[in-house]
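>>> model this:
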Amino acid sequence: MKLIVHYNRHNFFILTLLFILFGIASYKLTKNVLLNELDESLEDAMDRVNGYVQTYHALPAPTTYDNLLISTEPVSHPVDKPYLTYVNGDITVKGKKHIGRTLTFSVSLGRQYYNIIISRPLEGIKHITKAVMLITMTMILLLIVVLALVNRFVVSRLWRPFYGTLNSLKNFRLNNTDAVEFKKSNIEEFSIMNEHLQLVTSNATKEYHLLKEFTENASHEFQTPLAIIRSKLDVLIQQDNFTEEQTAVLAEAYSAVTRLSGLSQSLLLLTKIENNQFSDQREIPLHDVLQQKVSQFEEIWKDSDISYSLQVYPSFVKMNADLLDILLNNLFSNATRHNRPGGVIHISLDNTSVHIANTGAYEALDGEKVFFRFYKSAVNNAYNGLGLSIVRQICIVSHLSPAYEYKNGLHYFSFHWQ
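Okay, the predicted model is just below:
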């Protein structure tokens, strides 16, 4: 979920909650203000009635004026103090019953006490409250809509430099000699972020080139003394004045030097693949390449008493041609090296996958570790364990999905793409 979407969801929830709370508060406040005004008008009317009684020594006639209803009734005991009450349907205005507010107080004429009741309907207050409520809620709703539009367009525009930076990072490659460029922003936080990212990518590129140079130099320097040692061992092995025990020791040393040379070359190849030095990719007719590779290994399989089958359909894969050749060489060599006399190799190709199955060990390999560096099965540990690791790294940079399975006495290596 994008940050702006997450922000808008929280913002919408908060605004909706505020809309409801403001609506309730607006209704309550408006109603209370209007009720206070109504009560004050009733108290003003009470003062006028008291003044009339004191001036004319008579009760005001029951009347309806300005929605004020005044009525009197004789009582034996006066009320202690004026009080306000609600009445429901007892106030008649223009022939209609209304709920209202009444003020009751007592006056005396001679020795007789009278209760005077002044009433006013709440109909006007209801209409005014509804009108004020509608206007207030409409304004708040319009404010929420405006804020939502501002968040959608203005905030989205503010985040454009951030997404521009992400696109620049997406296109960043360590083996690219050109420094990554970030667009300038007048927003301080984005500007600081771009400065730090510029520094990080620059340092990463420098360290990559230093590591690449060191790896290549180290591999080259290793090969020279290894070649010298191997040539000297060749000369010693060809001499006749060694015992069998000495000859066996020399053979072991020669084998170790050969393995060390192969290990150095394999590690260098892995480093090159991991550093994406085989970036050139194109559509390759895999069916043709497989047939050519089988013809190269055909004589080896014949000498090793290994039979094979090949079933291919026209299929294309997008990857680097050199990496494809390394991939197939390692897979075919692996299927040959770990096979047995009288064994078989089955190769099949369809539109989106290639499968290579071979006989070999009578037990399954560790499917979770078989493609990892320096993994060796208990059956055969005479090799450096980098072949399938190289295959795995090629699959990563070429967007292939490798898989291993053991069934029906065969080790299946499958590779899928889309």
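
>>> Could you use CA atoms for every contact and neighbour count after this?
Fine.

>>> Tell me which stretches of this structure form strands.
With strands called from DSSP state E, the chain shows them at 63-65, 68-75, 83-93, 96-109, 112-121, 282-285, 307-311, 316-319, 344-349, 353-358, 401-407, 410-416.

>>> Tell me which other helices or strands the longest one touches.
Contacts defined by 3 or more C-alpha pairs under 8 Å, 6 or more residues apart in numbering; DSSP states H and E place strand 96-109 against helix 3-56, strand 83-93, strand 112-121, helix 123-149.

>>> What residues of that strand count as buried?
Within strand 96-109, the residues scored as buried using 16 or more other C-alpha atoms under 10 Å are 98-108.

>>> Before we compare anything, build this one as well:
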Amino acid sequence: MKLSERYNRVNLIATIVIMLITGAIYYLAISVILTNQIDKSLEVEEHEAFDYVKLNHRLPQVFESKDQQITFTPAEPNSVKREFINTGYYREKGASEAGRGLISSVTVNGRYYKLQIVESKVETEYLIQIIFGITIGVILLLLLVLLITNRLILSRLWQPFYSILGELKQFKVTDNSDIAPLNSPIDEFNDLHQEVTAMAERVKRDYKDLKTFTENASHELLTPIAVINSKLDTLIQTENFSPQQSKLLGDLYGAVSRLSRLNQSLLLLVKIENKLLTDQQTINLKELIEELLYQLEDIFSDKQITVSANFEDKEITASRYLIDILLNNLIINAVRHNHQGGGIIVNLTAEALVVKNTGESMPLDNERIFTRFHKSSSSEGSGLGLTISKQICESLGYQLGYSYEAAHHCFVVRF
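Presented below is the predicted three-dimensional model:
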């Protein structure tokens, strides 16, 4: 969930709760105010009755009015407590409705009477309902306006943040382009942009230093490795060795060969990242793969691997050297990590090249498989093959992905 949506949701819920509480308080306040207004009207009627008795020494004439009833009932002296009550208002036809009453007492010529004045609350409650309905309508309108305003304002307010986020998503350490400048009236977004820009510069600088070190180290290793290989060749040709000495020399020769391949792989990575291999030519990918599979037939036979191939014509424009390395890495990798009597499936379409192979029954770590020097414990490779393949695809604008489907490890190059 996006931050703006989360904020809108929390803000909307909080506003609804506050509005409901405020509406309830407002309803009660209006009810109390209008009830007090009725009470004052009842007191006026009470005072008029008192004034009439005081002046005429008799009870006033009682008559029915539209919304008010007055009754005098004989009672025991001092038995009536003056109070306001909520009661029913009964009309002539027996219909009952809500009413508000005042109970009091009056003494006329030494006789004690209970005075009850009842006034209908229908109009008051109707007025309260109208006021409450209008209030609810205003609240709903305010909520709608608030929701629309928040959505519009927040989308503009958070635009700098999403711009920075977009730059981070597109950031590549090998790309020479800088993060686009940001001019925002909000200090926090400007501070965030400055820190992101500084971080990107540090990462690129550190990557450049590491790349330079790798390049220099690889070049410096070329001569010692060549000298060691030459001396080993000379030593093997000039002496007679015991079986133990021959085994030691073979191990040493194999170790130097692996070191040489590793150095060549590092140099190749540097060349790819620096875009030094710029030779471009039109390549028929179908013919190239068929040729490679033909060259590897003996290896397939040794491991009793069954190869299933389905090719469509596909021409690309790229470096022949890099495409050879890419295809060799993917197919040799499928052979190396296969089991005896396994299978390899190679499919080529206009959209993608798919290489599938049987092997371990568990999927590989998708997050680490293309990182440098990552390899299984049983692998004898340098751990750079898939890294180089990934770099080649990225330099050509292709996408290399991995998945595990139906007991097959699947590598897909999307053009």
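
>>> Looking at the strands of structure 1, spot the one closest to residue 225 of structure 1.
Nearest to residue 225 of structure 1, of all these, is strand 316-319, at 35.2 Å by C-alpha to C-alpha.

>>> The helices and strands packed on strand 96-109 of structure 1: which one's closest to residue 220 of structure 1?
helix 3-56 (49.7 Å).

>>> returning to what we had before: winner for burial among the helices and strands packed on strand 96-109 of structure 1?
Most buried of those, by mean neighbour count (mean count of other C-alpha atoms under 10 Å): strand 112-121, with a mean of 22.

>>> in structure 2, what residues pair with that one?
Using TM-score structural alignment, strand 112-121 of structure 1 lines up with residues 111-120 of structure 2.

>>> That stretch against structure 1, how far on average?
Its match in structure 1 and stretch 111-120 of structure 2 itself, once the structures are fitted together, sit a mean 1.6 Å apart by mean C-alpha distance after the TM-score superposition for structure 1.

>>> what comes into contact with that stretch?
Stretch 111-120 of structure 2 has contacts (C-alpha atoms under 8 Å, 6 or more residues apart in numbering) with 38, 42, 45-46, 67-77, 80, 87, 89, 97-107.

>>> Please apply the same query to stretch 284-301 of structure 1.
Stretch 284-301 of structure 1 is contacted by residues 307-308, 312-319, 321, 328-329, 332, 336, 349 when judged by C-alpha under 8 Å, 6+ apart.

>>> Filter those residues down to the buried ones, PyMOL style.
In PyMOL syntax, the buried subset of the contacts of stretch 284-301 of structure 1 is picked out as below (16+ other C-alpha under 10 Å):
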select buried, resi 312+315+316+317+318+319+321+328+329+332+336+349
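
>>> which one of the contacts of stretch 284-301 of structure 1 sits closest to residue 16 of structure 1?
Using C-alpha to C-alpha, residue 318 comes nearest to residue 16 of structure 1 of the contacts of stretch 284-301 of structure 1, at 52.0 Å.

>>> quick one, what contacts the closest one?
Residue 318 of structure 1 sits next to 281-284, 398 when contact means C-alpha under 8 Å, 6+ apart.

>>> Just the buried ones from the residues you listed?
The neighbour count (16+ other C-alpha under 10 Å) marks 284, 398 as buried among those.

>>> Now the contacts of residue 318 of structure 1 in TSV, please, with extra columns for distance to residue 296 of structure 1.
Listed next are the contacts of residue 318 of structure 1 as TSV, based on distance: C-alpha to C-alpha, whole Å:
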residue	distance to residue 296 of structure 1
281	24
282	23
283	22
284	18
398	24
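
>>> what's the spacing between residue 72 of structure 1 and residue 61 of structure 1?
Distance of residue 72 of structure 1 to residue 61 of structure 1, given as C-alpha to C-alpha, to the nearest Å: 8 Å.

>>> Which one's more surrounded, the two?
A count of neighbours by other C-alpha atoms under 10 Å puts residue 72 above the other of residue 72 of structure 1 and residue 61, at 18 against 9.

>>> gap between the residue lying closest to that one once chain neighbours are set aside and residue 52 of structure 1?
Among residues not flanking residue 72 of structure 1 along the chain, residue 116 sits closest, at 4.5 Å (C-alpha to C-alpha, 6 or more residues apart in numbering). To residue 52 of structure 1, residue 116 of structure 1 is 12 Å away according to C-alpha to C-alpha.

>>> go on, residue 110 of structure 1?
Counting by C-alpha to C-alpha - residue 110 of structure 1 and residue 52 of structure 1 are separated by 15 Å.

>>> next one: residue 24 of structure 1
Separation of residue 24 of structure 1 from residue 52 of structure 1 (C-alpha to C-alpha): 42 Å.

>>> quick one: residue 12 of structure 2 and residue 147 touch, right?
Yes - if you go by C-alpha atoms under 8 Å, residue 12 of structure 2 and residue 147 touch, sitting 7.2 Å apart.

>>> Quick check: buried residues in stretch 156-169 of structure 2?
157, 160-161, 164, 167.
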